[in-house]
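Participant: Sequence and predicted structure are below.
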Amino acid sequence: MTPRVLQIIGWALPIGAAAAVAAWGLLRLIGLITNLVFYQRVSSAMVAPGAAHPPAWLVLVAPVLGGLVVGLMARYGSEKIRGHGMPEAIEAILMRRSRVEPRVAVLKPVSAAVSIGSGGPFGAEGPIIMTGGAVGSILAQALHLSADERKALMVSGAAAGMAATFNAPLASVLLAVELLLFEWRPRSYLPVVAAVAVATIVRGPLLGTAPVFPMAADALHPGAAAELLCVVAGVIGALLAVAVTALVYFSEDTFARLPLHWMWWPAIGGLIIGIGGLIEPRALGVGYDVIADLLSGRAAISLIVGILIVKSLIWGLSLGSGTSGGVLAPVFMIGASLGALEGLVFPAVGPGFWALIGLAAVVGGVMRSPLTGVVFALELTHAWPALLPLLIASSAAYGVSALVLRRSVLTEKIARRGFHLSREYDVDPLEVLYVNEVMHTDPACLPMTDHVGSAALLLERTVPRPEGRGGDTPVREPLQRLFPVVDADRRLVGVVPRQSLAEAVGSAPPTADLLLTRPVVVHDDDTLRTAASLFAEYGVTAAPVVARDEPDRLLGLVTVEHLLDGRLRDLAEHHHRERLITPGRWVRGGRRRQADPL
């Protein structure tokens, strides 16, 4: 870790505090608009739109007007406010070098508050991720930072906003790692943790420190039978996750075919929401009260079924309209309702247990973030005895979802815009091999006193790979493209590129006339990743290898083809199958052991 990382951590601290205040402000704004629209009063308390059974005309009209306002804000403010926040944050990180427009920091939370406050069945977490990320990005853009450092601060703000919204610091860090950072390094992890810690502390006086959905954890006593059934719950949760993901993108495709400007789409989505609200009013809004009822075991069967069907439909269909709102709270509600329905059939474990399992399973299936789903469920409820069942259900859902769907609801949108996105973490094969394992130890060299006319035969010289490297994968030995120049003591003086040598063979100038005296060199104890970075930085495809303690002592030559040896080893380990222990060898080995007097 470098002192530069400490500076980034220092900048992450105020970003965490600002993101917490932004989260508090967004929740208050949602409460204010909800109260104004559905209760005709001035209050910023969080209330459910359908709790007081508002008039049918209001349930139908309010989401339409809210969608119209969001469409106008996107058309004439910034199109970046469309969507549920996470894909937009990922796109900003990967495609725009973590640059977010300042107006997005204002328009995104306002549009989300309008959408949710007018009855939209969305969550506040997606908008606050984009808002907190915008706060971090704006500060980073005002500083002299690299794109990676801007990413660290942007993700710090996003994770801090999430932590302040749900009082879930560890889950927010995991979400940052699993969804936003695309790496696990001190330079990005530590700033995120610093921002999340500050945001969680600042949240205390603003929103409290209690769990958002407290459960009676002492009443939970899952046994082996329940834990086995968690696999079934995970599979069912994954199938539901696949269904709602398909619904979201069916909706998006359908809206894209409409002969209307996209500005009007959120209003049409609002009409869908209003119709659903007439069927089940409690499906409107963020739905924290419904999640609490489901996790406490107080929900009636009519509410469970109504939420499962209506919430899934209006959320999936309206989200495709490009309105502003998050996916996490709706997924919590849909998953908890599925689990509560399963709890009517599965053996009783404790109040809300199966609803909690369903919540984690659907999160694991929809977001493809199994660890985030587990920790979120635990931090939201403090139901620590459910750790193992949650891990089983979430991982089972993740596995089924990964088998059935190529991409999650978060990454499909980015893929549809023509970008490739991978969320699989793996050790870089170039990081585990050293240069001295793959380099050519006997390259053809030019003496400093020679003329290049006598070196014509060297142009046919190839650079062989070390024997056995790359498993069973066939390799092609390239022509030597760089010739080290050495003095009488075999000390490296410089290099002559192959092209220069080929052009000068006929005229036979002295070697010194073609000499590059300050070549790019690598050390024998460098990793292949370090060598690849040097090749990319200086635009070379070959370099002499020297000793670190004797920079003029030539040890060999490494080329870009040698760098592929790390990939070849990775391919061999992935595809080459062999049986190392056979029954006959085992028996013979056993006989030898029996005969061994020792």
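Facilitator: Done, it's in. Numbering: from 1, shown residues only.

Participant: CA atoms for contacts and neighbours, from now on please.
Facilitator: OK.

Participant: Now for residue 364: which residues touch it?
Facilitator: By Cα atoms under 8 Å, 6 or more residues apart in numbering, the contact list for residue 364 reads 238, 370, 371, 372, 373, 394, 395, 397, 398.

Participant: any idea which helix or strand carries it?
Facilitator: Using DSSP states H and E, residue 364 falls within helix 353-367.

Participant: Which ones among the contacts of residue 364 lie within helices?
Facilitator: In this view, these that belong to helices under DSSP state H are 238, 370, 371, 372, 373, 394, 395, 397, 398.

Participant: Most neighbours among the contacts of residue 364, which one is it?
Facilitator: residue 397 (36 neighbours; other Cα atoms under 10 Å).

Participant: From residue 224, how far off is that one?
Facilitator: Distance, residue 397 to residue 224, using Cα to Cα, to the nearest Å: 19 Å.

Participant: what do you get for residue 328?
Facilitator: 30 Å.

Participant: Have a look at the two and say which one is more surrounded.
Facilitator: Each of residue 328 and residue 224 has its neighbours counted (other Cα under 10 Å); residue 328 has more, 19 against 9.

Participant: Skipping adjacent residues, who's closest to that one in space?
Facilitator: Leaving aside its sequence neighbours, residue 328 sits nearest to residue 123 (Cα to Cα, 6 or more residues apart in numbering; 6.1 Å).

Participant: Pasting the second one now:
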Amino acid sequence: MKNILTRLYKNGLGIHSVLSGDKENFEIISREGYLRHVFYLQALGAGAGILTVGAGMALSWLIRLIANLAFFGELTAGTRLLAESEAGMWLLLIPVAGACLSLLLLRRSRNPALQLPAQVVNIGTGAPLGVEGPVMLIAGAAAIQGQRRLRISGPEAHLLLVAGAAAAVAWYFGAPVSALLLALELWLSSWSLLTLLPVLTAILVGGLAHYCFHDMQPFFAMKPGPELNTPAFLAYLVLGLIIGLMSVGIIRSSRGLARLGERLRRHSPWWLLLAAVPVGVLGYLAPESLGNGEAYGSDLLKAHVTLQLLFVVGVVKLIAWLFFTGGNNTGTTITPLLIMGGAIGMLWAVVALGICPGVVIDPVMAALIGMGALFAGVTRAWLTAIVLMLELTHYLPAALPVTGAVIIAVLVSWPLIKTRRTV
């Protein structure tokens, strides 16, 4: 079954550059022994899920190890806030040094097997990318490298890349339904037994692994707020409208920087180090902007933040993220969009309460709505955005305001960007 919503989804920024190619080129042709091949691909999907979970744990540990060594001079793998680093002026150079090392690893190649260690180094040295990014590449890198031994075609290797990426979302965020929707909305060009079973199996493995290691706890703990009322609901729709317009500027800026980066890359790949300079400069001026900001997610949804932190995470980090992802043409990852959107949503709530003190607006709900609206506005994966907010927080009362704001954000931003320019 063809994806009838392709036109809606094609104008957003991809979740990952490796997964953001022309998916119409990845049609899988049925072979003789159809059912046997379906079950074989399903078994490979299960293997992709197991590999993603196992290697994902190792990569998460390695990223923490690199971050602690780079920012604290300690050879440990504990979780620490990069903002607590006392590296001083070295904060200017650490992201640039990481980008330099990643360029040496890439050598102009877009092979997922080479992008994986490069992204690990970038994230460990403060780049505004989510840890889930390299985890999403693990199974695909293995499938592409072992394509002949596995006796699969190029499109089938791409299918395993999608299966591994979906398993990574299910495992890392504890969001199996969102992982499936993300694959259907953005990564699969056709829906059939042959394409869905491997993805579903990988998601099942990833989801089970998450619940085995993390029980049923939400990824972000959220503080319950006041009951929804009509004025507040209308205010949340206005927030969706504002973030939808912001998404247009973000997409255009990212593509403009990507085109500039491509021109510079033609002369010398070392020009791309310029994309890491804003990360270092802004990280030195505001250390909270370093990294993906995942540690601030629960703080946002519990209202344990200051106005300064909201500005740094919502505005300063957005600038650093735009330069790095646009200049390197990496595509986005999920976590930075959620954190930046949450900070922007809460900032808007603070301003709205100052203008209209009589309206009962919950800043925590505004933060959650900001997360979903920015994710949907930038990626166009609106169904995923709605379900993801509920899976991340396990907070069902947010369903109506999140749905309304997400739909408004997509409806506002989609007509303003009609064509997707590729670089």
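Facilitator: Sure thing, it's come through. None of these values were measured; they are calculated from a predicted model.

Participant: which one of the contacts of residue 364 of structure 1 is nearest residue 132 of structure 1?
Facilitator: Nearest to residue 132 of structure 1, judged by Cα to Cα, of those is residue 372 at 18.8 Å.

Participant: residues contacting that closest one?
Facilitator: Residue 372 of structure 1 makes contacts with 171, 172, 174, 175, 178, 364, as judged by Cα under 8 Å, 6+ apart.

Participant: Looking at those, which one is closest to residue 16 of structure 1?
Facilitator: Nearest to residue 16 of structure 1, judged by Cα to Cα, of the contacts of residue 372 of structure 1 is residue 172 at 12.1 Å.

Participant: Tell me how many other residues surround the residue mapped onto that closest one from structure 2.
Facilitator: Under the alignment (TM-score structural alignment), residue 172 of structure 1 pairs with residue 179 in structure 2. For residue 179 of structure 2, the count of nearby residues is 28 (other Cα under 10 Å).

Participant: What's the match for residue 243 of structure 2 in structure 1?
Facilitator: Checking with TM-score structural alignment, residue 243 of structure 2 has residue 237 as its match.

Participant: Now residue 185 of structure 2: closest residue in space, sequence neighbours ignored.
Facilitator: Take residue 185 of structure 2 and drop its neighbours on the chain: the residue closest to it by Cα to Cα, 6+ apart is residue 381, 6.1 Å away.

Participant: Revised request: answer the last question for residue 322 of structure 2.
Facilitator: Spatially, and ignoring its direct neighbours in sequence, residue 322 of structure 2 is nearest to residue 254 (5.8 Å; Cα to Cα, 6+ apart).

Participant: show me what contacts the one you found?
Facilitator: Residue 254 of structure 2 neighbours (Cα under 8 Å, 6+ apart): 322, 323, 325, 326, 327.

Participant: overlap between the residues you listed and structure 1?
Facilitator: Retained in structure 1: 322, 323, 325, 326, out of these (criterion both residues aligned by TM-score structural alignment, their matches' Cα atoms under 8 Å).

Participant: Quick check: residue 241 of structure 1 vs residue 397 of structure 1, distance?
Facilitator: 8 Å.

Participant: The residue nearest to residue 328 of structure 1 touches residue 113, doesn't it?
Facilitator: No. With contact defined as Cα atoms under 8 Å, residue 123 of structure 1 and residue 113 do not form a contacting pair (9.7 Å).
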